[in-house]
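# Predicted model and sequence below, questions to follow.
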Amino acid sequence: MKRFFLGFALVSLLFAGVLSYFASSDPDGLDHVTEQQGIAEHAREHPLADGVLADYAVGGDDRFTGIAGVIGVLVTLLLAGGLFWLLRKRSGASG
């Protein structure tokens, strides 16, 4: 089971680090529809718009898109792993 999770983590990191550079920089579907319907002109930036990983890049630099993807995968794996570890069914516990 540990080999599966290690393989999953490695493939996820590889995809995030490499395939992120091939992602489209065009607006996504939601952005497209809001622009099409004239709603985008009323939109405001959210508080994290200038954050470290804003726009799927580290510091807003497109050269670091893969690094932002790797950071996102690592944070997700750590949070999910920690949550599973905390909520796991322990042997000897009644349930």
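Looks like it arrived, so ask away.
# only C-alpha atoms for contact and neighbour calcs from this point on.
OK.
# For stretch 18-27, which outside residues touch it?
Contact with stretch 18-27 is made by Thr65, Gly66, Gly69, as judged by Cα atoms under 8 Å, 6 or more residues apart in numbering.
# also this one, for the comparison:
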Amino acid sequence: MNKQSKFLIAGFVLSLFLAGVVSNYASSNPDGLEKVAEDIGFLDSAKEHTNADGLLADYGVKGIENERLSTGAAGVIGVIATAGVSTGLFLVLRRKNGASR
């Protein structure tokens, strides 16, 4: 295994750890947009978005009652999905440009 592969694997494992464990220690304060809406006074008139009842809504996994586990699982799913999509795109672009290993 070359250094580049080791680096990518280490980065992926670190991302999984951060998303699955460290994300539980993120601030529970509202994000910037929500804070501004609260300060200006139109937060109460906000409507739920289309995916509000989705599987990964509100930084958690629907159906997992333990909040810490739900948040960690959502983070891990997000990292895996992002890695899968980006790897697929890189492979397609590499083939399109005629690059080979």
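Okay, I see it. The shown structure was predicted, so the numbers you read here are calculated from the model rather than taken from an experiment.
# one step back: is it possible to export the contacts of stretch 18-27 of the first structure to JSON lines including secondary structure?
Below are these laid out as JSON lines (DSSP: H, G, I helix; E, B strand; the rest coil):
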{"residue": "Thr65", "secondary structure": "helix"}
{"residue": "Gly66", "secondary structure": "helix"}
{"residue": "Gly69", "secondary structure": "helix"}
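# Make a ChimeraX selection of the buried ones in those.
The ChimeraX command for the buried members of the contacts of stretch 18-27 of the first structure (criterion: 16 or more other Cα atoms under 10 Å) is given here:
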select :65,66,69
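# Ala43 of the first structure: which of the contacts of stretch 18-27 of the first structure is nearest?
Nearest to Ala43 of the first structure among those: Thr65, at 24.9 Å, using Cα to Cα.
# For the aligned residue in the second structure for the closest one, list the residues it contacts.
When the second structure is aligned by TM-score structural alignment, Thr65 of the first structure is paired with Thr71. By Cα under 8 Å, 6+ apart, the contact list for Thr71 of the second structure reads Gly20, Ser23, Asn24, Tyr59, Gly60, Val61.
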